[in-house]
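**Q** All I have is the shape, not the residue letters:
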């Protein structure tokens, strides 16, 4: 029994040695010339201006939340639709109940004005 632990320990040690060796070889073969331009922060081709802190309006979080709701809806709906014929009528009723809950949520979001972009 203890012999198998020795094999596992040897494999782990050899794996770590290989990993550390690869990192050391990469460090030894890398040529770097750190200049002021290379050390400057790069942001999509534009020089960064101002602070790195920006507040986001809560409306964007609501759109993200609505997206997650409809993504989950799609996750349930598409696989169900592919095997609908084998499941029967009861699952059709259950899916319409599920879609009714999603529709009520969408109606609520519409009535609260969440879906308006302005």
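**A** That came through fine. Worth saying up front: this structure is predicted, and the values here are computed from it rather than measured. Residues are numbered from 1 along each chain as shown.
**Q** can we go C-alpha only for contacts and neighbour counts from here?
**A** Noted.
**Q** in which helix or strand would I find the spatially most central residue of the chain?
**A** Residue closest to the average C-alpha location in the chain (C-alpha atoms, centre = their mean): residue 68, at 11.5 Å. Residue 68 belongs to helix 58-82 when assigned by DSSP states H and E.
**Q** take a look at this one as well, against the first:
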């Protein structure tokens, strides 16, 4: 019973995605121009090679920002229902915050927060 329902759902999903992609390809304009393949940066034409390496520090800062940004997203719903959760909810959020503090301490120890 459930297996056939799963097969029907998967086949329906594949069919709908295929139909949507086919319609998009059929009605989309298709013209090629050399300028479409060029790199574009703020209206200024690029000079030289547009592929360049960035310092890994930029990525570390971005990942740390996302980590603590998501932390606040998880804290808001908890703050709304803190009275209903009781002591178990308090311990779970303390455990969550301890993990995040350990992650911040590890990043600090590794020098990920230093801008060089």
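**A** Arrived safely, thanks for sending. All figures in this text were calculated on a predicted structure; none of them were measured in a lab.
**Q** The residue nearest to the centre of structure 1 corresponds to which position in structure 2?
**A** Under the alignment (TM-score structural alignment), residue 68 of structure 1 maps onto residue 66 of structure 2.
**Q** go on, residue 110 of structure 1?
**A** So residue 110 of structure 1 corresponds to residue 108, using TM-score structural alignment.
**Q** so who does its match touch?
**A** Each residue near residue 108 of structure 2 by C-alpha atoms under 8 Å, 6 or more residues apart in numbering is listed here: residue 114.
**Q** tell me the SS of it?
**A** Assigned with DSSP: H, G, I helix; E, B strand; the rest coil, residue 108 of structure 2 falls in the helix class.
**Q** Can you give me the separation between it and residue 57 of structure 2?
**A** From residue 108 of structure 2 across to residue 57 of structure 2, the span is 13 Å (C-alpha to C-alpha, to the nearest Å).
**Q** next one: residue 67 of structure 2
**A** 15 Å.
**Q** Next: residue 72 of structure 2.
**A** Counting by C-alpha to C-alpha, the gap from residue 72 of structure 2 to residue 57 of structure 2 is 23 Å.
**Q** Of those two, give the one with the bigger neighbour count.
**A** residue 57 (15 against 12; other C-alpha atoms under 10 Å).
**Q** Please say which position in structure 1 the more buried one maps to.
**A** In structure 1, residue 57 of structure 2 lands on residue 59 (TM-score structural alignment).
**Q** hang on, isn't that match packed against residue 114?
**A** Yes: using C-alpha atoms under 8 Å, residue 59 of structure 1 is in contact with residue 114, at 7.2 Å.
**Q** Figure out how far stretch 10-25 of structure 2 is from the centre of its chain.
**A** Centroid separation between stretch 10-25 of structure 2 and its chain, computed with C-alpha atoms, centre = their mean, to the nearest Å, is 25 Å.
**Q** no, scratch that, I was asking about stretch 10-23 of structure 1
**A** With C-alpha atoms, centre = their mean as the basis, stretch 10-23 of structure 1 stands 30 Å off its chain's centre.
**Q** again with stretch 109-116 of structure 1
**A** The answer for stretch 109-116 of structure 1 is 26 Å, by C-alpha atoms, centre = their mean.
**Q** related to what we said a few turns ago, in contact with the match of residue 57 of structure 2, which residues?
**A** Residue 59 of structure 1 touches residue 114, counting by C-alpha under 8 Å, 6+ apart.
**Q** quick one, helices of structure 1?
**A** 2-29, 36-39, 58-82, 84-87, 89-111 (DSSP state H).
**Q** No more questions from me, cheers.
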